[in-house]
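Peer 1: With the sequence up front, the predicted model follows.
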Amino acid sequence: MDQRRCPCGSGETMAACCGRYLAGATKPPTAEALMRSRFTAFAVGDEAYLLASWQPDTRPPSCPVDPHTRWLHLTIVDVVDGSPFQVSGIVEFIAVYRDADGRGELHERSVFERVDGHWYYLSGTYR
């Protein structure tokens, strides 16, 4: 069992948090949980999870994870809807990373959609 802290910043272990989603043991119950698990997938380089959690109508053919980018920290700025009982949600976040050019931030407002009980990333707008 993975006892490292989850990259999403929840304070939980990877196994108790996003690791179970990446492993396919269960699906994220909310749009925010899916957003956090996608950040974790970027942090650990799990392209397969990123593609599987992307809504098929907007999913690209590939989503290569840059091995030279290190994802450091995630801050959730705003959450609108996205509960287990809703069909859409918005999560605004700031993801801090380090790459060859130094430290940077990705500020995005992401839209999520729940289809057949599963949340998917639909699109995002950079801030």
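Peer 2: Good, I have the coordinates. Just so it is clear, the model here is predicted, and its values are computed rather than measured. Numbering: from 1, shown residues only.
Peer 1: Every contact and neighbour count from this point should use C-alpha atoms.
Peer 2: Will do.
Peer 1: all strands of this protein, in order?
Peer 2: For the chain, strands defined by DSSP state E occupy the ranges 70-81, 88-99, 102-115, 118-126.
Peer 1: which one in the chain is furthest away from the centre?
Peer 2: D101 (23.2 Å; CA atoms, centre = their mean).
Peer 1: For the residue nearest the centre of the chain, which non-adjacent residue is spatially closest?
Peer 2: With distances taken as CA atoms, centre = their mean, R38 lies nearest the centre of the chain, 2.0 Å away. Distances taken as CA to CA, 6 or more residues apart in numbering put L50 closest to R38, at 6.1 Å, once the chain neighbours are dropped.
Peer 1: and the comparison structure, right after this:
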Amino acid sequence: MSRNEVIACPCQSGRPYAACCAPLHRGDAIAETAEALMRSRYSAYVRGDADYLRRTWHPSTRPAALDPGDAGATRWLGLDVRRHEQHDADHATVEFIARYKVGGASAVRLHEVSRFVREDGRWFYIDGKFPSR
């Protein structure tokens, strides 16, 4: 059994990485829902997988360059999916809170409501807004 088969998925689904986000990251599967894509993108940030983040970012809003930062210096502390709303067959939003620390700094709480679109059967991240407290 490989390490990926027993390690918990960073997206906190409760499933092993090998049975959760790994097939998406490798390109062996596609996310069936916007929430699944959002979780896989969180896992990609944890793992420093900029290629996957670019592939799942809609071309209309994708940045020219993407630097997820120093994955070794960033310690991801957790993901809390607040809600997933399917607006129609091809549009959805996911509200989440991700927590992380960089170096010895205080923890950062990223609260975002993300928009997703499905094109040709594949979900893409469009953009996100940060709700006011």
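Peer 2: Now that the structure is in, tell me what you want to look at. Here the structure is a predicted model, which means the values were calculated and not measured.
Peer 1: what's the TM between chain one and chain two?
Peer 2: The TM-score (TM-score structural alignment, normalised by the length of structure 1) is 0.94; 125 aligned residues with a CA RMSD of 1.2 Å.
Peer 1: Identify the residue of structure 2 aligned to the residue nearest to the centre of structure 1.
Peer 2: In structure 2, the residue paired with R38 of structure 1 according to TM-score structural alignment is R41.
Peer 1: Could you pick out the longest helix of structure 2?
Peer 2: helix 34-47 (DSSP state H).
Peer 1: Please identify the buried residues of that helix?
Peer 2: Of the residues in helix 34-47 of structure 2, 34-46 count as buried by neighbour count, 16 or more other CA atoms under 10 Å.
Peer 1: In TSV, list the strands of structure 1 along with mean neighbour count and distance to A15 of structure 1.
Peer 2: Shown next, in TSV, are these (neighbours: other CA atoms under 10 Å; distance: least, CA to CA, whole Å):
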stretch	mean neighbour count	distance to A15 of structure 1
strand 70-81	16	18
strand 88-99	19	21
strand 102-115	17	24
strand 118-126	19	20
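Peer 1: Of those strands, which is nearest P60 of structure 1?
Peer 2: Of all these, strand 118-126 sits nearest to P60 of structure 1, with 11.0 Å by CA to CA.
Peer 1: Mind reading off the mean deviation between that closest one and structure 2?
Peer 2: Superposing on structure 2 and averaging over aligned pairs (mean CA distance after the TM-score superposition for structure 1), strand 118-126 of structure 1 comes out at 0.4 Å.
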